[in-house]
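Participant: got a predicted structure here, sequence first:
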Amino acid sequence: MRTPQVVVVMGVAGTGKTTIGPLLAARLGVPYAEGDDFHPPANIAKMSAGTPLDDADRWPWLDAIGHWAHGRAGLGGVVSSSALKRSYRDRLRAAAPGIVFVHLTGDRKLIEDRMGHRRGHFMPTALLDSQFATLQPLEPDEAGVAVDVSGGPEEITERAVRALAALPAAA
């Protein structure tokens, strides 16, 4: 299977980006980068306090992810990032043309339940509504696939691998 330059695993909090990202990277034979690690401490403090980030908070974070993705051009990689708005994905694409998005999607109740059971994460369930309000799904002209998050991690990863394999080759 061909490997896209960089795959961005995106979606609202609780969809499994941190779980699926490393599994997908292993299947593709490329390194994984955790998008949350690119947040400056101020962003983490803000989210931990239950305050949604605004665009001004997100730009440096997206730029850091874009810089990582640019450095992986031609080598491949997988990185997680909510990438909820088209403008965020455009910014990532500007830094690293050729990236492909895997949008993890699912039922709000399922995602809320998963968020409620995870431990040690700074994003509270209370911010899920703001995440869904901000979400702009992939548009037809964006390179990427939507993958349902029902089922176990291996099943979701397999769905993502199959969907990526079905994408047309980059021009």
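Facilitator: Yes, it's here.
Participant: for the rest of this, base every contact and every neighbour count on C-alpha atoms.
Facilitator: Noted.
Participant: and stretch 30-37, end to end?
Facilitator: 18 Å (Cα to Cα, to the nearest Å).
Participant: run through who's touching it.
Facilitator: Contact with stretch 30-37 is made by 18, 21-22, 25, 65, 75-81, as judged by Cα atoms under 8 Å, 6 or more residues apart in numbering.
Participant: buried ones among those residues?
Facilitator: 18, 21-22, 25, 65, 76-81 (16 or more other Cα atoms under 10 Å).
Participant: which ones among those lie within strands?
Facilitator: Using DSSP state E, the subset of the buried ones among the contacts of stretch 30-37 located in strands is 78-80.
Participant: dump these to CSV, plus distance to His103.
Facilitator: What follows is these, written out as CSV (distance: Cα to Cα, whole Å):
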residue, distance to His103
Val78, 13
Val79, 12
Ser80, 10
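Participant: strands of the protein, start to end?
Facilitator: With DSSP E as the criterion, the chain has strands at 7-10, 32-33, 78-80, 100-105, 144-148.
Participant: Lys46: which of those is closest?
Facilitator: Nearest to Lys46 among these is strand 78-80 (19.5 Å), distances taken as Cα to Cα.
Participant: pasting the second one now:
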Amino acid sequence: MRGKLFVISGPSGSGKSTICKELEKEENIKISISATTRPMRKGEEEGVNYYFLSNEEFQKRIKKKAFYEFASVFNHYYGTLKEKVDEMLDGGYNVILEIDVQGAMQIKRQNDKAILIFIMPPSEEELIERLTNRKTESDEQLKLRIATAKEEILFKNKYDYIVVNDDINRAANEIKDIINNN
């Protein structure tokens, strides 16, 4: 039996990646690996962290309509390869795409069977605190992340489900229930 396609989005600091790591422990769930044109970073592996493509190869695949969704972010392309996702779906796995709002809206337009889940922080204050405590961005980058997060939250009602991440285990279990009941 073919698996189902799920999309998980939410602003930076909402806990998407942590929740997806929890979900990936389930034997019937696979997390899709994105393709990118950005250079491989130290410690990353081809086919584990990303599929690393040249700009030329990415452009060829765009023309062949080989992506479920793609976007240009900070001068690099990122996208979800249909072939890789379809292999997992055909293998009976439920597949999760952890992508941004822009990509989620592309998926929604192409595939009315995809189930979209938006991860919400418990409050704006909590989100700002999470982003600030990461200490991974400059003050300017932090302001941009916060502004972007506020814009992304405006899309939450376009999703099938909204899950508030006030506790990682509770949020992950809520999403497991959504997956198992769809």
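Facilitator: That came in fine, so what should we check first? Since the model is a prediction, treat every value here as computed from it, not as a measurement.
Participant: taking the buried ones among the contacts of stretch 30-37 of the first structure together, which two end up most distant?
Facilitator: Among those, Thr18 and Gly76 lie farthest apart (Cα to Cα), at 17.7 Å.
Participant: which residues belonging to stretch 112-119 of the first structure are considered buried?
Facilitator: Under the neighbour-count criterion of 16+ other Cα under 10 Å, stretch 112-119 of the first structure has 112, 115 buried.
Participant: distance to Lys46 of the first structure added to the strands of the first structure, as a markdown table?
Facilitator: Listed next are these as a markdown table, based on distance: least, Cα to Cα, whole Å:
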| stretch | distance to Lys46 of the first structure |
| --- | --- |
| strand 7-10 | 21 |
| strand 32-33 | 22 |
| strand 78-80 | 20 |
| strand 100-105 | 24 |
| strand 144-148 | 29 |
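Participant: skipping its backbone neighbours, what lies nearest Gly70 of the first structure in space?
Facilitator: Check again: residue 70 of the first structure is His, not Gly. Of all residues not flanking His70 of the first structure in the chain, Ala96 sits nearest, at 4.6 Å (Cα to Cα, 6 or more residues apart in numbering).
Participant: can you give me the distance of the one you found to Thr157 of the first structure?
Facilitator: From Ala96 of the first structure to Thr157 of the first structure the distance is 23 Å (Cα to Cα).
Participant: can you check Glu34 of the first structure too?
Facilitator: In this view, Glu34 of the first structure and Thr157 of the first structure are 16 Å apart by Cα to Cα.
Participant: neighbour-wise, which of these two wins?
Facilitator: The neighbour count for Glu34 of the first structure versus Thr157, taken as other Cα atoms under 10 Å, is higher for Thr157 (21 against 18).
Participant: list the contacts for that one?
Facilitator: Residues near Thr157 of the first structure by Cα under 8 Å, 6+ apart: 20, 23-24.
Participant: from the residues you listed, which is closest to Asp57 of the first structure?
Facilitator: Proximity of the contacts of Thr157 of the first structure to Asp57 of the first structure (Cα to Cα) peaks at Ile20, which lies at 25.2 Å.
Participant: and the closest one, what does it touch?
Facilitator: Ile20 of the first structure makes contact with 9, 153, 156-157 under the criterion Cα under 8 Å, 6+ apart.
Participant: give me the subset of those residues lying in helices.
Facilitator: Among the contacts of Ile20 of the first structure, DSSP state H puts 153, 156-157 in helices.
Participant: relative to Ala69 of the first structure, which of those is nearest.
Facilitator: Thr157 (20.6 Å).
Participant: what does stretch 64-83 of the first structure contact?
Facilitator: The contact list for stretch 64-83 of the first structure (Cα under 8 Å, 6+ apart) reads 3-13, 17-18, 21-22, 24-25, 30-36, 38, 89, 91-93, 95-97, 99.
Participant: brain fart, stretch 86-95 of the first structure
Facilitator: Residues outside stretch 86-95 of the first structure that contact it (Cα under 8 Å, 6+ apart): 59, 62-63, 65-67, 69-70, 83, 99, 136-138.
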